[in-house]
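Undergrad: Have a look; sequence and predicted model below, questions after that.
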Amino acid sequence: MASRAISKDVIKDKIKELENDIKQLIYISENNSLDLTDKINSLKDKLSNLKEEEFSNLSPYEKVCISRDIKRPTTKDYIDNICTHFLELHGDRLFKDDPSIIGGIGQIDEYKVTIIGHQKGTDVKENIKRNFGMPHPEGYRKALRLMKQAEKFGRPIITFIDTPGAFCGLEAEKRGQGEAIARNLLEMSKLSVPIIVFVIGEGGSGGALAIGVGNDICMLENSVYSVISPEGLSSILFKDASKSKEASDVMKLTSEDLYNLNIIDNIIKEPLGGAQKDPASVSKEIKSYIVDRLNYYKNFSKEEIIKQRYDKFREIGKCL
């Protein structure tokens, strides 16, 4: 592990050095009427090769870190990129609106869909407002209300998962956090419209699964999906939360691990450095996958949609 860490650090230092050299050459070229194109392009090629080396063969924990990057695109970013129209709906009709889950009705090409997802913030202030993407029970009840509405009007459901987990505060437990999650699992298993799930960042525990029971489950390449965080697992197994790197290595939480275990159906490739480097191209891939799967389910009966989802989850674990 030590030699790997050293080599990664060396590569990062070289990348920063090359980026500075390129900026300086561009500045000199523009301000002195010098043609340094060949030299700049040569350095850009070296930079591209170094970045590819840095981001190939990432360790599970390195993928955890990328999935948590505050610059990573959020549910709202993807909605803005893939929908021609979107109307956000609020409230669970029982207690209040939970801003850590957003949802509403959108148009993706010819399809009118209901979209629901965890919403983190892009800065400290918004993260506090959104509770760092950790929903209260009313968030899951809002999600269920929108899913039942989607079924009533025959709209497919798209969900985006990005949460460390459901909020575990006393007030959330008092309002029935466990029941809200369990109710969503039960009701989603019986919905008669297609459900397409995307894990776009962290997929943490029941907080993620509460909107994750789908006909198709797709993960972005550098996202993670697990029953507990690496820090939580290391606290339980090793009695030391600082051993989260070691915990990540045994958790099978990466997209590649889960694809090989037949838990997810597809992996969407990300640019070097993660989806945050080119949200538009990742959004294009997500949209393409949604349209392809909705075309596939177009002629399914309600009973066939429910059965396909049921069979999918019954198959999980048979390869072990």
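TA: The structure has been received and is ready for your questions.

Undergrad: okay, CA-based contacts and neighbour counts for the rest of this
TA: Noted.

Undergrad: And stretch 126-135, what's buried?
TA: Neighbour-count burial for stretch 126-135, counted by 16 or more other Cα atoms under 10 Å, picks out N127, R130, N131, F132, G133, M134, P135.

Undergrad: take the one below as the second:
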Amino acid sequence: MSEQLSASRRLDIIRHKGRPTALDYIPMIFDEFFEMHGDRLCGDDRAIIGGVASFEGTPVTVIAEVKGRDLEENQECNFGMPHPEGYRKALRLARQAEKFHRPVICLVDTPGAYPGVEAEKRGQGEAIARNIMEFMTLKTPVISIILGEGGSGGALALAVCDELAMLENALYSVISPKGFASILWKDASREREACDIMKITAEDLVKLKVCDHIIPEADGGAHNDPTQTAENISAFISESLQNLQRKFQKGLDEMINSRYNKFRVVGDFEEFPHSDTKQDESLAENSSNV
């Protein structure tokens, strides 16, 4: 791996105009990719693509969030911000993979789910929440890889998995650095400062037990050698599939419980004893008199 860089420097790298996207990686990693369209409810969302492919001779389902490589592509895929129909398409493909016993490979790269009015009308929050719930008990191995930006619930909807990896310069957070700065400091221009304190790099998240693996990139970023980075991703997928298939053969319940517990232990929290009942009643009475 290359030298340790600050989170803000990694932000520059993942926003480099030449950084490979899922559209670049899929043909380099998988064979015979056959794309499927639509969520069978509303429409097709180009911010998420998915279909069936072959990986080292094994049939797999590939689901990927897509960023454009130029203005025209970005407009087509809504700058990598999925609508509800994108997440519902992903869930449709995941259920199909479960039915036919295909492992699911998710490639995550989004600043976040699209927050527009039309997306909310079509149930953006419900679509994300349902994906999180359904992927948690999906009866087939799931691998997720953060390629660049992993923003909020828009990323988490495809990152409930058995093995989570991040490319070396990828970032994964509950909110974008710009959103963090806007809310906390009322100043979006402090994005880089926010980025450096949010603990959102691959190294940070391995320490916090959110991320399981770091996939090396070419020196200076994946854009300097996309082929080498794709080979590194392939090596990770190959090893993980072998490990997960062994776990799957030991028992489906064990694999699903392991996936569930993986997310139950994320984050630090502290429990406090319940306060005195009389004190609670007194507080409630005082509140009602305000």
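TA: Here it is on my side, so go on. None of the values given here were measured: they were computed from a predicted structure.

Undergrad: Make JSON lines out of the buried residues of stretch 126-135 of the first structure and add secondary structure and distance to D92 of the first structure.
TA: Formatted as JSON lines, those follow (DSSP: H, G, I helix; E, B strand; the rest coil; distance: Cα to Cα, whole Å):
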{"residue": "N127", "secondary structure": "helix", "distance to D92 of the first structure": "21"}
{"residue": "R130", "secondary structure": "coil", "distance to D92 of the first structure": "16"}
{"residue": "N131", "secondary structure": "helix", "distance to D92 of the first structure": "17"}
{"residue": "F132", "secondary structure": "helix", "distance to D92 of the first structure": "19"}
{"residue": "G133", "secondary structure": "helix", "distance to D92 of the first structure": "17"}
{"residue": "M134", "secondary structure": "coil", "distance to D92 of the first structure": "16"}
{"residue": "P135", "secondary structure": "coil", "distance to D92 of the first structure": "12"}
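
Undergrad: Now for these: which two are most distant?
TA: Pairwise distances across those peak at 12.1 Å for N127 and P135 (criterion: Cα to Cα).

Undergrad: Where do the strands of the first structure begin and end?
TA: Using DSSP state E, the strands of the first structure run over residues 85-89, 101-108, 111-118, 157-163, 195-204, 216-220, 224-226, 266-268.

Undergrad: wait, isn't L93 of the second structure in contact with V60?
TA: No. The criterion here is Cα atoms under 8 Å, and L93 of the second structure misses it with V60 at 10.7 Å.

Undergrad: one step back: who wins for proximity to A180 of the first structure among the strands of the first structure?
TA: strand 101-108 (13.6 Å).

Undergrad: Now that closest one on the second structure. Mean distance?
TA: Compared with the second structure after fitting, strand 101-108 of the first structure deviates on average by 0.4 Å (mean Cα distance after the TM-score superposition for the first structure).

Undergrad: In the second structure, which residues correspond to that strand?
TA: With TM-score structural alignment applied, strand 101-108 of the first structure matches the range 48-55 in the second structure.

Undergrad: swap in stretch 17-27 of the first structure?
TA: The aligned range for stretch 17-27 of the first structure in the second structure is empty, by TM-score structural alignment.

Undergrad: Check stretch 143-162 of the first structure too.
TA: Going by TM-score structural alignment: stretch 143-162 of the first structure matches residues 90-109.

Undergrad: For the matching stretch, which residues meet the burial criterion?
TA: 90-95, 97-98, 102-109.

Undergrad: what does stretch 110-126 of the first structure give?
TA: Along stretch 110-126 of the first structure, these residues count as buried under the neighbour rule (16+ other Cα under 10 Å): K112, V113, T114, I115, I116, G117, H118, Q119, K120, G121, T122.

Undergrad: Alright, calling it a day.
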